[in-house]
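Chemist: Sequence first, predicted coordinates after that:
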Amino acid sequence: MVEAGQAPLAGIGLRQPHYAELLENPQPLGFVEVHSENFFADGGAAPAVLEQARRHYAVSLHGVGLGLGSAAGVDAWHLDRLERLVRRIEPARVSDHACFARAPRQAGQAALHANDLLPIAFTPASLDILCANVSQVQDRLKRPFLVENLSAYLSFADDAIPEPAFFAALCARTGCGTLLDVNNLMVNALNAGSPDPQAACCAFIDELPSGIVGEIHLAGYCRLDDIVIDDHGSRVRAAVWRIYEHALRRFGAVPTLVEWDTDLPVLPVLLGEAQQATALLRTVA
């Protein structure tokens, strides 16, 4: 495991096709990241794999199911399971998304879960909901939490707060941090028809306060007809690398993950992407 004080190393997602290679032949990685919900079980193969990985690497837990922007609140069972996982693994970081996923049903019925990362409106009311839910999670986990900016394929007519200011307010009010997904910035800029997507992404980064970004994500995207999809299924694009360099100059050597979740390549390809991120990290370390 990489010790504090050593030169920074980027991380990768720990995905099933690479389990054996990464565990039997440990690689020079800053950390591995897993989707928290895949390891909620108390026993079986998945928790055993994660326990083994924890002996070789720092672990970052990245959730997709809390629905932090949901007016229906945080699911108690989900938070219970996340707390147990955090206590067992002692992760380097814990995160989820600025999205909603849960909606109330009739009295006496469990909330409906959309099983998707649905965008929230950037309004004072949405900010109040998000702050309350993030505070509940942090109080339960007894640690700071990171909230990721979303790739969103629609916006709301009543959006009233610029997204960077929204995240700045969230962090100021709750003490949480931001997980800055650079690929999501690019996807949103492209889908918005920005005349200069790279400049728009860098401007977003410049509007975030120093000190709130606790992790950065990099990934690939694809074009499908007239829309850009954040599919995590290819190499990081050249423009995204340039925006990442800008983020590093702005925030310093922030722990960085290369996400690759679909059409997984052979491990050396993924490690090569992480090595490129590591080389950039070391220019600002």
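Modeler: Nice, I can see it. It should be emphasised that the depicted structure is a prediction, and the values quoted were computed from it without experimental measurement.
Chemist: CA atoms for contacts and neighbours, from now on please.
Modeler: Noted.
Chemist: Helices of the stretch 151-285 of the chain, start to end?
Modeler: 163-174, 182-191, 197-207, 238-251, 267-284 (DSSP state H, counting those that start in this stretch).
Chemist: let's bring in a second model and compare:
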Amino acid sequence: MSGIPSFHGFGLGLRRPHYSAFMAGDVPVDFIEIISENYMVDGGRPLAVLDAVRERYPVAMHGVSLSVGSAQGVDWDYLARLKALAERIEPLWMSDHLCWTRTSAHNSHDLLPLPYTAEALDVVCANLARAQDALGRELLLENPSSYCSFPDDEMAEWEFLSEVCRRTGCHLLLDVNNVYVSARNHGFAADDFLAGIPMERVRQIHLAGHTPGAILIDTHDREVCDDVWALYAEAIAMTGPVATMIERDDAIPPLPVLLAELDVARDIAAQTERRAA
């Protein structure tokens, strides 16, 4: 099984409004992240765009349908198509979410929450181990945003994630915005989350905006807020240099707006590194 390469830099997601700029290689980023399922096809323009982009940038694959928490186990057909895409583009790494998305008869196309119990932990670890074996790669697992909890929870999310890493050898994609959203929604301290996960396993960080309200909603449709930037500074001080990207999936602005936001992440990381020197 292949390991995760040492890589750090600053990137953006490959989104349709910006295809032309990325294909031309004119975007000053260190890597690109794709939504894997958008390119798990036999042909067509999206795949042609991806091939062109891959010639110019390193690419990370980020999935939304692995469903590691599914009681039905892994979807072998899905894994075969995912592996074919990975073999085509040779990504930096592949990631997905700590969640479930499907039953044997239905795919929700949403990142559904898991109870943090020993039983759910066994399911996640078994599914993730099978997926990594099938793909021949270690995976990154992302912490999703959360809007409900379960009365039978036996551990905190960070304890659950830590044990998954220990048992499967997977790595982490730390979504700092999701930590903030879940902390606010459930009343725990974001600092406890950061202190509780194995930071040495973090290979990538996501930053995004959310919709404020009585319940914060992870919408990826606006800029990163000041509190999330502050939490990013704390996280990057603990991880050291690590790949960081801005996610924007709705109300997508012109590229210069996203690049200016990405420069904020660069500045924070540089300041943090200088303080640590």
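Modeler: Perfect, thanks for sending it. Keep in mind the model is a prediction, meaning the values are calculated, not measured.
Chemist: returning to that earlier point: out of the helices of the stretch 151-285 of structure 1, which comes closest to E33 of structure 1?
Modeler: Taking Cα to Cα, helix 267-284 is the member of those nearest to E33 of structure 1, at 12.7 Å.
Chemist: Trace A169 of structure 1 over to structure 2, please.
Modeler: Aligned against structure 2 by TM-score structural alignment, A169 of structure 1 finds its counterpart in E163.
Chemist: actually V182 of structure 1, sorry about that
Modeler: Match for V182 of structure 1 (TM-score structural alignment): V176.
Chemist: how many other residues sit next to its match?
Modeler: As a burial measure, V176 of structure 2 scores 25 neighbours (other Cα atoms under 10 Å).
Chemist: who's in contact with it?
Modeler: Contact analysis of V176 of structure 2 by Cα atoms under 8 Å, 6 or more residues apart in numbering lists 205-207, 228, 231-232, 235.
Chemist: So V147 of structure 1 sits against G69, correct?
Modeler: No. Using Cα atoms under 8 Å, V147 of structure 1 is not in contact with G69, being 10.5 Å away.
Chemist: quick revisit: need the helices of the stretch 151-285 of structure 1 in a markdown table (columns: distance to A111 of structure 1).
Modeler: Listed next are the helices of the stretch 151-285 of structure 1 as a markdown table, based on distance: least, Cα to Cα, whole Å:
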| stretch | distance to A111 of structure 1 |
| --- | --- |
| helix 163-174 | 25 |
| helix 182-191 | 28 |
| helix 197-207 | 34 |
| helix 238-251 | 37 |
| helix 267-284 | 38 |
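Chemist: ranking those helices by burial, who's on top?
Modeler: Compared across the helices of the stretch 151-285 of structure 1, helix 182-191 shows the largest average neighbour count, a mean of 23 (mean count of other Cα atoms under 10 Å).
Chemist: Kindly calculate the angle that it makes with helix 238-251.
Modeler: For helix 182-191 of structure 1 against helix 238-251, the angle by axes from the mean of the first three to the mean of the last three Cα atoms, to 10 degrees is 120 degrees.
Chemist: What residue in structure 1 is paired with Q132 of structure 2?
Modeler: In structure 1, Q132 of structure 2 lands on Q138 (TM-score structural alignment).
Chemist: Let's verify that match: helix, strand, or coil?
Modeler: At Q138 of structure 1 the chain is in helix, as set by DSSP: H, G, I helix; E, B strand; the rest coil.
Chemist: Let me see the contact set for it.
Modeler: Shown in contact with Q138 of structure 1 (Cα under 8 Å, 6+ apart): 144-145, 176.
Chemist: Identify those among these that sit within strands.
Modeler: Using DSSP state E, no member of the contacts of Q138 of structure 1 sits in strands.
Chemist: list the ones among the residues you listed that structure 2 also has?
Modeler: Retained contacts for the contacts of Q138 of structure 1 in structure 2, judged by both residues aligned by TM-score structural alignment, their matches' Cα atoms under 8 Å, are 144-145.
Chemist: for the contacts of Q138 of structure 1, which one is nearest W260 of structure 1?
Modeler: Closest to W260 of structure 1, out of all of those and judged by Cα to Cα, is F145, at 22.6 Å.
Chemist: Can you tell me how far the nearest residue to that closest one once chain neighbours are set aside is from P164 of structure 1?
Modeler: In space, and not counting its chain neighbours, F145 of structure 1 is closest to C176: 5.1 Å by Cα to Cα, 6 or more residues apart in numbering. Per Cα to Cα, to the nearest Å, C176 of structure 1 is found 14 Å from P164 of structure 1.
Chemist: about what we covered before: joint contacts of V147 and G69 of structure 1?
Modeler: By Cα under 8 Å, 6+ apart, the residues touching both V147 of structure 1 and G69 are A98.
Chemist: follow-up on the earlier one: could you point out which of the helices of the stretch 151-285 of structure 1 sits nearest L79 of structure 1?
Modeler: Among those, the nearest to L79 of structure 1 by Cα to Cα is helix 163-174 (17.6 Å).
Chemist: With structure 2 overlaid, report how far that closest one is off on average.
Modeler: For helix 163-174 of structure 1, the mean deviation from structure 2 after alignment is 0.7 Å (mean Cα distance after the TM-score superposition for structure 1).
Chemist: contacting residues around that helix?
Modeler: Helix 163-174 of structure 1 is contacted from outside by 122, 127, 130-131, 134-135, 176-178, 204-205, 207-209, 212, using Cα under 8 Å, 6+ apart.
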